[in-house]
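Chemist: The following comprises the amino acid sequence and a computationally predicted model.
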Amino acid sequence: MRFLLACLGAPVISFGLLLFMAGLINKEVSEHKHNEETPYFDLVMINQDESVTRKIRRKPEPPKPVQDTTAVPTETLKTSIPNPNVNASLDLPNVDLSRSVTAMAIYLPGIKTPAVPAIAQSGDMTAIPLYRAEPRYPRKALRLRKQGYVLLSFDINEAGRVNNIEVLEAAPKHLFEKAARQALKKWKYKPMLIDGKPITQTGQKIRLDFKMDA
């Protein structure tokens, strides 16, 4: 009997609770809507005839450079180049440079060159020296008061220039060779002619003597 009553009363009680809860929810929603404020918009109309004032900013002009009127003294540099004097005195101990230096004694062994070159009718002619540069006496040799000689071999090409210079003999060694070679490089010849055509003349020899006059 109790079980039957419980089964019949349970649905009634549940339905009543649902109605009660629904009524509470509707009441809260209505109160919330009533208390909520309605938003509004304030529209302000702007007259198009009103002028708008704009401020234009201009970039300030840079200050003009002030010219310095102070006179700046100018200095003229004059470089004097002394003319080289070949006979200038050298500061060398125990050497009397007032004496002349003979630095060239030449011979050509095996080559007979007449005082006036003879030109054959066929157009043959031996090489004729046109310019001979005198070698410079080395300072070391002057300081040591050394004398000596250098025997050189060389060729004369078709243009009359000296090439293929070789030192055959020197006394003393490693003292006069450089000066002798430098001088011989500057020599110029009228080349040897065979049938009127210049040819290279090889196997030439020359001896340069380096002597100090007493």
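Modeler: Received it, and whenever you're ready, just let me know what you need.
Chemist: contacts, neighbours, all on C-alpha from now
Modeler: Noted.
Chemist: Just the residues contacting the strand with the most length in the chain, thanks.
Modeler: Scanning the chain for the strand with the most residues, using DSSP state E, yields strand 201-212. For strand 201-212, contacts defined as Cα atoms under 8 Å, 6 or more residues apart in numbering pick out 99-109, 127, 137, 147-157, 176, 180, 191-192.
Chemist: which stretches of the chain form helices?
Modeler: Per DSSP state H, the chain carries helices over the ranges 2-35, 139-144, 177-185.
Chemist: With mean neighbour count as added columns, please give those helices in CSV.
Modeler: Below are the helices of the chain laid out as CSV (neighbours: other Cα atoms under 10 Å):
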stretch, mean neighbour count
helix 2-35, 10
helix 139-144, 14
helix 177-185, 18
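Chemist: this is the other structure I want to compare:
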Amino acid sequence: MPEPPKPITAPVRPTENIVDTGDNLQISSETPSVDLGKFTNTMTLQFSTDGQATPLVRSNPNYPPAAARDGVEGWVEMEFAISPQGEVIDVKVTNAEPKRVFDQAAVRALRKWKYRPLIVDGKPQPQYAQRVVLEFTLEQ
């Protein structure tokens, strides 16, 4: 039986791999990959959150075809908020390398994520200043 998901804390840029197993989300040492012909996209997620955000649904970004073809790798750091309904809102790219190559794919994927809302006194609360870094790497 898989371990229940661990809450994400705020250490300095930890690297955790998240695997969606259907109903449950679990942290795993396995890295999700997408077959791109001669390349394999390996995506590493780095979380730095100020709240107790628990991801429930995660959508992997699509590796931009031009970047895959040209062998370009990089990462996108984003800041966002979580609504009381657990939806990702107010996504802003705060840093990226290379600039503007992976931004659109990363933002589009993050907007599909769903979180367990923070409950305070029995009521769901918004969570602000959440951060995530999506890394895009190719393996030959």
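Modeler: Looks like it arrived, so ask away. Small disclaimer: the values here were computed from a predicted structure and weren't measured.
Chemist: just to revisit the earlier point, the longest strand of structure 1 to helix 177-185, inter-axis angle?
Modeler: 130 degrees (axes from the mean of the first three to the mean of the last three Cα atoms, to 10 degrees).
Chemist: Strand 201-212 of structure 1 against structure 2, how far on average?
Modeler: By mean Cα distance after the TM-score superposition for structure 1, the fitted strand 201-212 of structure 1 averages 0.4 Å away from its aligned residues in structure 2.
Chemist: circling back to that earlier point, among the contacts of strand 201-212 of structure 1, name the buried ones.
Modeler: 102-104, 127, 137, 147-157, 176, 180, 191-192 (16 or more other Cα atoms under 10 Å).
Chemist: now the strands for structure 2?
Modeler: Going by DSSP E, structure 2 shows strands at 15-20, 25-28, 33-36, 39-48, 54-57, 74-82, 88-97, 114-116, 118-120, 123-125, 127-139.
Chemist: What span of structure 1 is the last one aligned with?
Modeler: Meaning strand 127-139 of structure 2. Using TM-score structural alignment, strand 127-139 of structure 2 corresponds to residues 201-213 of structure 1.
Chemist: Aligned to residue 56 of structure 2, what sits in structure 1?
Modeler: Alignment note (TM-score structural alignment): residue 56 of structure 2 maps to residue 130 of structure 1.
Chemist: Pull the contacting residues for that match.
Modeler: Applying Cα under 8 Å, 6+ apart, the residues contacting residue 130 of structure 1 are 187-190.
Chemist: For those, please prepare TSV with the additional fields distance to residue 142 of structure 1.
Modeler: Listed next are the contacts of residue 130 of structure 1 as TSV, based on distance: Cα to Cα, whole Å:
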residue	distance to residue 142 of structure 1
187	24
188	28
189	31
190	34
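Chemist: Filter those down to the buried ones, PyMOL style.
Modeler: With 16+ other Cα under 10 Å as the burial test, the buried ones among the contacts of residue 130 of structure 1 are selected in PyMOL as follows:
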select buried, resi 187+188+189+190
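Chemist: coming back round to it: would you turn the helices of structure 1 into CSV with distance to residue 196 of structure 1?
Modeler: Converted to CSV, the helices of structure 1 look like this (distance: least, Cα to Cα, whole Å):
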stretch, distance to residue 196 of structure 1
helix 2-35, 135
helix 139-144, 45
helix 177-185, 26
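Chemist: Contacts only, for the counterpart of residue 115 of structure 2 in structure 1.
Modeler: Aligned counterpart of residue 115 of structure 2 in structure 1: residue 189 (TM-score structural alignment). In this structure, residue 189 of structure 1 makes contact with 127-131, 156, 160-162, judged by Cα under 8 Å, 6+ apart.
Chemist: can you rerun that using 10 Å?
Modeler: When contacts are counted by Cα atoms under 10 Å, 6 or more residues apart in numbering, residue 189 of structure 1 touches 126-132, 156-162.
Chemist: One more: residue 192 of structure 1?
Modeler: So residue 192 of structure 1 contacts 124-128, 156-160, 198-201 (Cα under 10 Å, 6+ apart).
Chemist: Try it again at 7 Å.
Modeler: Residue 192 of structure 1 is in contact with 125-127, 198-201, counting by Cα atoms under 7 Å, 6 or more residues apart in numbering.
Chemist: What's residue 38 of structure 2 aligned with over in structure 1?
Modeler: Using TM-score structural alignment, residue 38 of structure 2 pairs with residue 98 in structure 1.
Chemist: gap between the closest residue to its match other than its chain neighbours and residue 142 of structure 1?
Modeler: Spatial nearest neighbour of residue 98 of structure 1, chain neighbours left out: residue 89 (8.0 Å); criterion: Cα to Cα, 6 or more residues apart in numbering. In this view, residue 89 of structure 1 and residue 142 of structure 1 are 12 Å apart by Cα to Cα, to the nearest Å.
Chemist: cool, and residue 108 of structure 1?
Modeler: For residue 108 of structure 1, the distance to residue 142 of structure 1 - Cα to Cα - is 27 Å.
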